[in-house]
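**Student:** here are the coordinates; sequence isn't available:
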C-alpha cells in the first residue's frame, strides 16, 4: 500500500481529523513531559489521570529511557540495522532513529502511525543520516498487513529487523487481537529479528486501573492494562533477552537513567525470533 500522505488532498483530509477538543494519547504524553504540542483537553486529561495515579507522570520518562536502552542494545549487541517502530510518539528528539544512527549511521527506520498530528509532527522534524533512510508512514498500527506493506519500500524483511511495539498493544483491547499482531509481524520477519515492547501493567499498581478507567471514559481510543502473565503469552514462541519481561526501569538499567521514588507500573521486554 503506497503512503498517500504527500498528496495535498490527503494531507488536508488528515489534518481535518485532528480534534483539539478531545484528549489524544500522543498529546497527553507530550503534556506529561512538559511539551508544547498539546491542547487544554489534553492538559485536563493529565490532571485527571495524575489525580487517580500520580505515577502516570513518570511513565513517559521511564518508557523513553527504556526505548533508548533497547535501541542501543539492538544496534550494539544484537547487530540490528533495521527498525520498524509501530505507533510512534510526538517526541522525536532522542527517538529510535537518532539513537540507532548515532551508533550505526546506516540504520534504516520506519515509523508507523495513523494519527494525523503525530505524522505531521514526525515529517516536519525527521532528519536521517545520509546512509540510513528514515520514513514516517501512514498505516493502522493495529493492521499487520498494512504495516508490512507500508514498510516494504524502506526495509528488507529478508534481513533481521527490530519490531518496536512501544505502548502500541495497550490500545488493542483483546488478547487474541494483540497476539495476532505480534505473531503476524514477527512471522513476516526473518530469524534473528527481535520484538521489543512496553505495556502498562495491571498487576503492579492498583491506582493504574482507576486511571485507565478515567481515560476510557473520556476517550474513544480506549486503553487496556495487562498482567505479566498476559504479556508473557503475547511473546510466546520468541526467545526472551535477559532479564526477560520486567518493569521497564529494571531492563538493563544504565547509570544515567532517571530515578523514580516509586515503581513505574510498565512492563518491558525484548525477545528474539529463533
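**Tutor:** Now that the structure is in, tell me what you want to look at. Note that the structure is predicted; figures quoted are calculated from it, not measured. Residues are numbered from 1 along each chain as shown.

**Student:** drop to CA atoms for contacts and neighbour counts, all remaining ones
**Tutor:** OK.

**Student:** over to residue 211. Which of the three states is it?
**Tutor:** At residue 211, secondary structure determined by DSSP: H, G, I helix; E, B strand; the rest coil is helix.

**Student:** tell me how far the residue nearest to residue 55 when sequence neighbours are not counted lies from residue 115.
**Tutor:** Counting by C-alpha to C-alpha, 6 or more residues apart in numbering, residue 55 lies nearest to residue 264, which is 6.7 Å off, once chain neighbours are set aside. Separation of residue 264 from residue 115 (C-alpha to C-alpha, to the nearest Å): 26 Å.

**Student:** show me what the helix or strand hosting residue 65 is packed against.
**Tutor:** Using DSSP states H and E, residue 65 falls within helix 59-76. Helices and strands touching helix 59-76, by 3 or more C-alpha pairs under 8 Å, 6 or more residues apart in numbering; DSSP states H and E, are helix 96-103, strand 266-272.

**Student:** between those, which one is closest to residue 159.
**Tutor:** strand 266-272 (13.5 Å; C-alpha to C-alpha).

**Student:** tell me what the closest one is packed against?
**Tutor:** Looks like strand 266-272 contacts helix 59-76, strand 194-200, strand 239-240, strand 246-247 (3+ C-alpha pairs under 8 Å, 6+ apart).

**Student:** name the stretch among these that sits most buried.
**Tutor:** strand 194-200 (a mean of 25; mean count of other C-alpha atoms under 10 Å).

**Student:** for residue 87, which of the helices and strands packed on helix 59-76 is the nearest?
**Tutor:** Taking C-alpha to C-alpha, helix 96-103 is the member of these nearest to residue 87, at 11.9 Å.

**Student:** and that closest one, what's buried?
**Tutor:** Neighbour counts over helix 96-103 (16 or more other C-alpha atoms under 10 Å) mark 96-101 as buried.

**Student:** take this one as well and set it beside the first:
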C-alpha cells in the first residue's frame, strides 16, 4: 500500500512523490525512536528489531540531536555562519537547525533536504522561519549532490559564494561503499567556498560488545527489508573530512564533542555509538 502526496513539491522543482509505507524509512524510524507518530507499521517493526539488538538506540538518537544542536550553535555563535544546508534532515524535532541558528543570528538562512516526501511536507508545515531569516525544505537525495546544489530553492536561499554550514547528521551510514559516499561528500564540499564548515555524525560499532555487533551486522543489508546500514570505524569516518581543517576535538564519539556546551551530552560512548566531527573547508 502506498500513499501519494498530491501536487508537485513546491520550491524544489521535484515531481510528484510516492511514499512507500510497506518498507521502513530511516527518517520515520528515527521519528519512532524519538517518540513521534509520523511512522508506519514497517518502520516500527524494523525499529523494534534494531532496539532488540541495541536497546540504547533511543538514547543514541537523542544524543545525536544534542550533537547537532551543539554543532549548529558553534557554527553560528563562534564562527558567525548565517547559511546552513542540512541534508537528511528527518522529521522536525524542536529545536531544529533554524531555531538554534536564528536564536543566535536571526537572519540565518536554512535549507532542509530529505528524500522522504512525508518529511518534506511536515517540515514545510511546521518549521517557520524568523522574520529576518529564511527556512525552506526540498525533496532531494544525498546521492544526487548536483541536483541539491542546483535546486532553485537552494539557490534562492543560499549564496554559494559565501560560507555555508553543511550538516550531514546521521545520514552517511545509510550509504554503502558502492554508492561512493566519500566522493559525494567531496563533491558537496568542493562546491562550497573557503570558510564553510562540514559537521557530520556517523554510526559505529567500535564501542559495542561482540554479541551486539553480531546482531546488528545480521540486520544490516544492502537494499533488503531493513535497508542499507553501513556503520564505520573511526578511521573510515575520518576519511570524510580528510584534507580539511579539523575543529577540536577532531573525530570523536559524539558525547565527547564539546560535551560541556549546551545541550550537554548525557550518555556513555557505548550508549551513543556514533562518531561526530566538524571541519573547516580551507
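**Tutor:** Cool, got the structure. A quick note: this is a predicted structure, and the numbers were derived from the prediction, not measured.

**Student:** tm score of chain vs chain?
**Tutor:** TM-score for the superposed chains, counting by TM-score structural alignment, normalised by the length of the first structure: 0.90, backed by 266 aligned residues with a C-alpha RMSD of 2.0 Å.

**Student:** quick check: the gap between the residue nearest to residue 55 of the first structure and residue 202 of the first structure.
**Tutor:** Separation of residue 264 of the first structure from residue 202 of the first structure (C-alpha to C-alpha): 12 Å.

**Student:** returning to that earlier point: export the helices and strands packed on helix 59-76 of the first structure to TSV and tack on distance to residue 256 of the first structure?
**Tutor:** As requested, those are arranged in TSV below (distance: least, C-alpha to C-alpha, whole Å):
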stretch	distance to residue 256 of the first structure
helix 96-103	15
strand 266-272	18
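
**Student:** residue 159 of the second structure -> the first structure?
**Tutor:** Residue correspondence to the first structure (TM-score structural alignment): residue 159 of the second structure is matched to residue 156.

**Student:** actually residue 181 of the second structure, not the one I wrote
**Tutor:** Using TM-score structural alignment as the criterion, residue 181 of the second structure maps onto residue 178 of the first structure.

**Student:** cool, and residue 216 of the second structure?
**Tutor:** By TM-score structural alignment, residue 216 of the second structure lines up with residue 211.

**Student:** got the contact list for that match?
**Tutor:** Residue 211 of the first structure makes contact with 48-50, 52-53, according to C-alpha atoms under 8 Å, 6 or more residues apart in numbering.

**Student:** tell me which of the residues you listed persist in the second structure.
**Tutor:** Mapped onto the second structure and checked by both residues aligned by TM-score structural alignment, their matches' C-alpha atoms under 8 Å, the contacts of residue 211 of the first structure keep the contacts 49, 52-53.

**Student:** now that we have those residues, which one has the most neighbours?
**Tutor:** Most neighbours among those, by other C-alpha atoms under 10 Å: residue 49, with 23 neighbours.

**Student:** quick check, the residue nearest to residue 55 of the first structure in contact with residue 250.
**Tutor:** No. Here residue 264 of the first structure does not reach residue 250: they are 9.8 Å apart, not a contact under C-alpha atoms under 8 Å.

**Student:** looking at those two, which is more packed in?
**Tutor:** Neighbour tally, residue 264 of the first structure and residue 250, criterion other C-alpha under 10 Å: the higher count belongs to residue 264, 24 against 16.

**Student:** give me the distance between that one and residue 212 of the first structure.
**Tutor:** Taking C-alpha to C-alpha, one finds residue 264 of the first structure at 15 Å from residue 212 of the first structure.

**Student:** swap in residue 95 of the first structure?
**Tutor:** For residue 95 of the first structure, the distance to residue 212 of the first structure - C-alpha to C-alpha - is 26 Å.

**Student:** quick one, helices of the stretch 151-274 of the first structure?
**Tutor:** Applying DSSP state H, counting those that start in this stretch to the stretch 151-274 of the first structure gives helices spanning 175-188, 207-218, 228-234.

**Student:** among the ones you listed, which comes closest to residue 107 of the first structure?
**Tutor:** So among the helices of the stretch 151-274 of the first structure, helix 175-188 is nearest, using C-alpha to C-alpha, at 19.2 Å.

**Student:** quick one: the closest one to the second structure mean distance?
**Tutor:** For helix 175-188 of the first structure, the mean deviation from the second structure after alignment is 1.9 Å (mean C-alpha distance after the TM-score superposition for the first structure).

**Student:** so the aligned residue in the second structure for residue 124 of the first structure, which of the three states?
**Tutor:** Superposed on the second structure with TM-score structural alignment, residue 124 of the first structure falls opposite residue 125. When classified by three-state DSSP, residue 125 of the second structure comes out as helix.
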